[in-house]
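Enquirer: below are the sequence and a predicted model; questions follow.
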Amino acid sequence: MNKMLCVLALTFAVVVPAFADDAKTIAQRVDDKWIEAFNKKDAAALTALYTADAVLLPQGVDQPIIGTENIRKFMDQMVNEKLQNMVLPVAQANMIDPNSLYQAGTWSADAGGQQIKGTYMSVIVRDGADWKYRADTWNMMPPPPATVGSGSANK
């Protein structure tokens, strides 16, 4: 009995970290495809990274964006934004089950010479042989407060 418990504990200790590493690798691979399509301003390729029933919740929308047709309309507009050098590093990713995971992280991009950044969270699922976003939400952090001149009023 003790041998069996030791084997189970050792198996769990080895398999669980590998499972987590796989989630992060999968998430980063899907995110890299998203970045590639975004940098090419390819709305069709961006839309293809989402399941047919996917839901987007970007900052500033008053209703969820649901399904391929609506996601494509949103992506058509988004690729026209003046954003460059976008990065999406994955901070955390965990498998929900063998066919789905969630991820969270930060993003940043250059917008007209100013860096903007925010956070995101996505659910990615196996869709046939591919991994795709089923749910995707992001927001943008407010710009830093304007700094007042370097002079001091208290002399």
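Expert: Happy to help now that I have it.

Enquirer: only C-alpha atoms for contact and neighbour calcs from this point on.
Expert: OK.

Enquirer: what residues sit buried inside stretch 110-129?
Expert: 116-117, 120-125, 127 (16 or more other Cα atoms under 10 Å).

Enquirer: repeat that for stretch 89-107.
Expert: 89-90, 93-95, 100-107.

Enquirer: comparison target below:
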Amino acid sequence: MKHILPALILLLFSLPATAQDNPIVARMQAFQAAFNAGNAEAVAGFYTENAALFPPRSGNVVGRAAITAHYAQAFQAGVGGLQLDILEIRQHGPDTAIEIGETMVEAGAQRIHGRYLHVWAREGATWRLSRDIFNVIGTSPR
């Protein structure tokens, strides 16, 4: 019984960061707004200059210019309506964090459900996406 309190304290300090005041949560909310506005340039601005995007069933997209073109093509094809569910954010040192979550986007007559893993890098005071990996886990009609 006397070991329960220390164990609970350790558990509390080891939980992943998911508070709404987390700067990465705020960045993802702004990312979602830029995505849903169809603004490829603004979306790409959330990535580091040498970031890599790993879309499913596609080649790697490396660098901010290529990421801008990738999102511009997606928006031109009618992709939008991004919804995010951040499941976990864990900071690894002062300048790196890992985020895991689930998404839903609308594309034509479908809703595409997916999971993602983001590697965030702090550049000065700003968190930017360094690596973005996502998978499709299912579709449903709109």
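Expert: Cool, the structure landed. Computed from a predicted structure; not experimentally measured.

Enquirer: out of the buried residues of stretch 110-129 of structure 1, which are inside strands?
Expert: With strands taken from DSSP state E, the overlap with the buried residues of stretch 110-129 of structure 1 comprises 116-117, 120-125, 127.

Enquirer: between those residues, which sits nearest Ala27 of structure 1?
Expert: Ala27 of structure 1 lies nearest to Ile124 out of these, by Cα to Cα, at 7.3 Å.

Enquirer: just the strands in structure 1 please.
Expert: 50-58, 65-66, 83-87, 90-97, 100-111, 114-127, 130-140.

Enquirer: how about a markdown table for those strands, with distance to Ala37 of structure 1 added?
Expert: Shown next, in a markdown table, are the strands of structure 1 (distance: least, Cα to Cα, whole Å):
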| stretch | distance to Ala37 of structure 1 |
| --- | --- |
| strand 50-58 | 13 |
| strand 65-66 | 19 |
| strand 83-87 | 11 |
| strand 90-97 | 18 |
| strand 100-111 | 15 |
| strand 114-127 | 17 |
| strand 130-140 | 14 |
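
Enquirer: closest to Cys6 of structure 1 out of those?
Expert: Here strand 90-97 is closest among the strands of structure 1 (Cα to Cα), at 24.5 Å.

Enquirer: which part of structure 2 lines up with the closest one?
Expert: Mapped onto structure 2 using TM-score structural alignment, strand 90-97 of structure 1 spans residues 86-93.

Enquirer: which other helices and strands contact the top helix by length along structure 1?
Expert: Among the segments of structure 1 that qualify as a helix by DSSP state H, the longest is helix 2-39. Contact here means 3 or more Cα pairs under 8 Å, 6 or more residues apart in numbering; DSSP states H and E; on that basis helix 2-39 of structure 1 packs against helix 43-48, strand 83-87, strand 90-97, strand 100-111, strand 130-140.

Enquirer: mind doing that once more with 7 Å?
Expert: Helix 2-39 of structure 1 makes packing contacts with helix 43-48, strand 90-97 when contacts are defined by 3 or more Cα pairs under 7 Å, 6 or more residues apart in numbering; DSSP states H and E.

Enquirer: mind listing what's buried in it?
Expert: 20-24, 26-28, 30-31, 34-35, 37-38.

Enquirer: what angle separates it from strand 90-97?
Expert: 120 degrees (axes from the mean of the first three to the mean of the last three Cα atoms, to 10 degrees).

Enquirer: now the angle from helix 2-39 of structure 1 to strand 83-87?
Expert: 170 degrees.

Enquirer: now do the contacts for the residue most central in space within structure 2.
Expert: Central residue of structure 2 (Cα atoms, centre = their mean): His118, 5.1 Å from the mean position. By Cα atoms under 7 Å, 6 or more residues apart in numbering, His118 of structure 2 lies in contact with 98-100, 129, 131-133.
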